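# just need the structure, nothing else, for what follows:
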Amino acid sequence: MKNANSNTKLILLHPYIQKQGSSNRLWLLAFISFFTLAFLATLIYTRESSSAITAKTSIIASSSSSSSSSPVSGLPVNVINTLLYYASKSNDTYHMPYSDLKPISDVLRKCSSPCNFLVFGLTHETLLWKALNPYGRTVFIDENRYYAAYFEELHPEIDAYDVQYTTKRSEMKDLIASAKEQVTNECRPVQNLLFSECKLGLNDLPNHVYEVDWDVILVDGPRGDWPDAPGRMSAIFTAGVLARSKKGGNPKTHVFVHDFSGKVEKVCGNEFLCRENLVEENGNLGHYVLERMDASSVQYWYFSQSFKYSTSKSAWSSFPSTLAASLPTTHSAVRNPAKRAGFSNRVSADNTPSTPVSSKQS
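Presented below is the predicted three-dimensional model:
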């Protein structure tokens, strides 16, 4: 007899399987929710950061635009005074005294930023001039390319260029007479010297030097302490042309001539920068303020209203006797840029090393 229950099969349902599937779905939902919240939080934070950066950039841009139109030097007055004090107390024989440094510093401090400052001569004060014009352009012109390269190697922040002077101090009278003869042609007071053949004009400077509207120009070079030295005739003439030929910016340019007690400096300053433009003189520093002129202008003499230029070299004889009598009979020593900067092995005009020439000429 067969057991009636022997073929009966029982199916048992385990509740564990159902619970496991439900648990997995909960974990998946939690995982997706977490990443969704993280994504939203990141998106919101990124937008807030972007808005903050944009606002900050706008503030900086507005402050920069406002500062560009205001006369600031970028250095506190007490820092400027400290720099001037220590520069004037240097043990270097050829450093500028405080009375010479202060007028130049005052003009740089009041110059609208960015200020364009051109300096003829690498001197003991080179680093000072660069520091006093931190947000502007300061360019130095020196007669010796080896010394200019050496100085730039020591101080990479300095922007220095060399120029070849073809003048001699002993030829000053002839050069001035030649400039008078060519006042309506090659030696015009308003022109681009890059294309000029004037004997006193510097036409081999970097192209951008002629394109910049210079606010301040300092003539403190080249050398001029012996008859065959270049003298500062070309530097002074070029400074006058650059100042009068400005196309934009401030129409006025401050031109300083150092060693103003020297014959070359005083005569050429009054000839090509105009005596009427001399606003200050302290014995060793002449301060001229020149204004932009029309391209058709052909006069730059301080006695232009009563004296007409001559077409002969005898024009020098017409130079006012009152000024000639006031000039010293001996030329004051022009400082040696190499000796002031601690570089005694200067290179002579023929590119051979030579010992620096004495600062006094007997």
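
# only C-alpha atoms from now on, for both contacts and neighbour counts.
Will do.

# using the three-state scheme, assign Leu84.
helix (DSSP: H, G, I helix; E, B strand; the rest coil).

# isn't it up against Pro103?
No - judged on C-alpha atoms under 8 Å, Leu84 makes no contact with Pro103 at a distance of 10.8 Å.

# who has more neighbours, these two?
Comparing Leu84 with Pro103 by other C-alpha atoms under 10 Å, the one with more neighbours is Leu84, at 22 against 17.

# so how far is Leu127 from that one?
Distance from Leu84 to Leu127, counting by C-alpha to C-alpha, to the nearest Å: 12 Å.

# which element is Ala160 on?
strand 159-162 (DSSP states H and E).

# check contacts around Val257.
Leu218, Val219, Asp220, Ile236, Glu265, Gly269, Leu285, Gly286, His287 (C-alpha atoms under 8 Å, 6 or more residues apart in numbering).

# narrow those to those that are buried.
The neighbour-count test (16 or more other C-alpha atoms under 10 Å) applied to those identifies Leu218, Val219, Asp220, Ile236, Glu265, Gly269, Leu285, Gly286, His287 as buried.

# let me know the closest of those to Ser22.
Leu218 (87.9 Å; C-alpha to C-alpha).

# which SS class is the closest one?
Leu218 ends up strand, using three-state DSSP.

# for comparison, sequence B:
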Amino acid sequence: MKKGFKYVFMTLLVVALMLGSFLLGNKMAITTGDKVILNKSDFNIYSKTNQMKAVIDKYFLFDVDERKLEDGVYKGLFKGLNDPYSEYLTKEEFDSFKQSTSGEYKGIGIFITVTEDNLIQVVSPIKDSPAFKAGIKPDDIIYSVNGKVYPGDKLNEATAIMKGKDGDEVKLVIKRKNSTGAYDSIDMDLKVEKIKLLTVESKVIDDLGYLHISQFGEHTYKEFTENYEELKSQNVKGIIIDLRNNPGGLKDSCVKIADYLLPEGPIVKTVDKNKKEEVDMSDAKEENIPMVVLINGGSASASEILSGAIKDYKKATIVGENSYGKGIVQTIAPAKSFGIDDNGAIKLTVQEYFTPKDNKIHEIGVKPDIEVKLPDDIINFGPDFIDTDTQLQKAIEILK
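Presented below is the predicted three-dimensional model:
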């Protein structure tokens, strides 16, 4: 047992014996003066954990990695919330997260989440990444990595392998739902590469501007405004903003882009567990070039904040398929910022968000003004695949 781990429980037991207790409804609290240190429910958790650790120490056959065991305790605490977006991150995992929002990291190039039935699901592949070129699609299930099956609660282990080192080969088995509702099994061999993530790309299609935002990172607002202004300087007659397969990212980045595009008024309202509301506002400056926004089932979170606000203001026609439906906000911060002596981080769902017209997004999504589905056999989309990209074709038709 780790010295610090044992010390915590010994201290708690001494406090319980020395200070006594009183009742708070059906809960017992250990106190010093007017300050509640620990209620009965919390004390039971710590006490049982200590007892179970003693059983492991006494009977478990194999050597115990104390660090992994300790991390597992913290991860299990958040797992009990039954929220796939709340978790404890080790220092290594937190470093990896920061790297992914900074614009460059190693991997196969996919954004993933955990489903309610504990499966690892693809939110979207990153354009031109190994996963994108191999044909991985949103909603694909990652069944196994290098021959080992990984359920959702092993997400971080699977991710560590898929990030690997440059040139590492990763063998995936993908489960993809077919037209009958059954799952087909697909084998894929991919190589780990350095993924440089320019989050905004632009192009001129005839006399129209096209902007694709792959995710909302630290530099996305700057990239977006630079590309947007460059398109304006070429006298384009309309702008297509492509949010397809954009899994979200940093809320602040998305709100800045919404402020840049929209007239004065609310952009997004967030509400916490105490019903406290916060509203992000747009100033009076706005853009007035005709616009179409493209979304699909891989458009999630911050993408839905932006597309939902644009739809409410009728600033653009929304084209494509219903978005993912992730209308909740997470905060992620070092554990030390909460006064916890730990080098990891806490990621926790703290708010739900609503569009300017108070429309709920979570588990509902943003419905397009004009629904257009890509054919089932089409993997790639965008200007390079305009002959088969029916959603982009529709956007061009509307602006023309």
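
# please state their TM-score.
With the length set by TM-score structural alignment, normalised by the length of the first structure, the two chains reach a TM-score of 0.24; 137 aligned residues with a C-alpha RMSD of 6.3 Å.

# picking that back up, now the buried ones among the contacts of Val257 of the first structure in JSON lines, with distance to Leu118 of the first structure?
Shown next, in JSON lines, are these (distance: C-alpha to C-alpha, whole Å):
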{"residue": "Leu218", "distance to Leu118 of the first structure": "6"}
{"residue": "Val219", "distance to Leu118 of the first structure": "9"}
{"residue": "Asp220", "distance to Leu118 of the first structure": "11"}
{"residue": "Ile236", "distance to Leu118 of the first structure": "12"}
{"residue": "Glu265", "distance to Leu118 of the first structure": "17"}
{"residue": "Gly269", "distance to Leu118 of the first structure": "17"}
{"residue": "Leu285", "distance to Leu118 of the first structure": "16"}
{"residue": "Gly286", "distance to Leu118 of the first structure": "16"}
{"residue": "His287", "distance to Leu118 of the first structure": "15"}
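
# for those, which one is nearest Arg137 of the first structure?
Leu218 (13.6 Å).

# how close does the closest one get to Ala52 of the first structure?
Taking C-alpha to C-alpha, one finds Leu218 of the first structure at 45 Å from Ala52 of the first structure.

# same thing with Ser64 of the first structure?
Taking C-alpha to C-alpha, one finds Ser64 of the first structure at 18 Å from Ala52 of the first structure.

# same question, Asp174 of the first structure
67 Å.

# same check on Tyr146 of the first structure?
To Ala52 of the first structure, Tyr146 of the first structure is 51 Å away according to C-alpha to C-alpha.

# more neighbours, those two?
Tyr146 (15 against 12).

# which helix or strand contains the more buried one?
Per DSSP H and E: helix 145-154 holds Tyr146 of the first structure.

# just checking, what packs against that helix?
strand 159-162 (3 or more C-alpha pairs under 8 Å, 6 or more residues apart in numbering; DSSP states H and E).

# quick one: residues contacting Leu26 of the first structure.
Contacts of Leu26 of the first structure by C-alpha under 8 Å, 6+ apart: none found.

# tell me which element it is part of?
Per DSSP H and E: Leu26 of the first structure is located in helix 15-68.

# helices of the second structure, start to end?
3-19, 40-59, 66-79, 91-102, 130-134, 155-163, 220-233, 251-261, 302-312, 390-399 (DSSP state H).

# Val149 of the second structure is nearest to which of those?
Here helix 155-163 is closest among these (C-alpha to C-alpha), at 9.0 Å.

# now for the closest one, which elements pack on it?
Helix 155-163 of the second structure packs on strand 104-107, strand 141-145, going by 3+ C-alpha pairs under 8 Å, 6+ apart.

# can I get those strands in CSV including distance to Ala54 of the second structure and mean neighbour count?
Shown next, in CSV, are these (distance: least, C-alpha to C-alpha, whole Å; neighbours: other C-alpha atoms under 10 Å):
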stretch, distance to Ala54 of the second structure, mean neighbour count
strand 104-107, 39, 20
strand 141-145, 34, 21
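
# out of the contacts of Val257 of the first structure, which comes closest to Ala325 of the first structure?
Checking the contacts of Val257 of the first structure one by one against Ala325 of the first structure (C-alpha to C-alpha), the nearest turns out to be Glu265, at 15.2 Å.

# list the helices and strands the host helix or strand of the closest one packs on?
Per DSSP H and E: Glu265 of the first structure is located in helix 263-269. Helix 263-269 of the first structure sits against helix 233-244, strand 252-258, with contacts defined as 3+ C-alpha pairs under 8 Å, 6+ apart.

# so for Ile59 of the first structure, which of the ones you listed sits nearest?
strand 252-258 (31.6 Å).

# neighbours of Ala338 of the first structure, how many?
Applying other C-alpha under 10 Å, we find 21 residues neighbouring Ala338 of the first structure.

# no no, Glu291 of the first structure
15.

# picking that back up, distance to Tyr46 of the second structure for the helices and strands packed on helix 155-163 of the second structure - can I get that in JSON lines?
Output for these, formatted as JSON lines (distance: least, C-alpha to C-alpha, whole Å):
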{"stretch": "strand 104-107", "distance to Tyr46 of the second structure": "38"}
{"stretch": "strand 141-145", "distance to Tyr46 of the second structure": "35"}
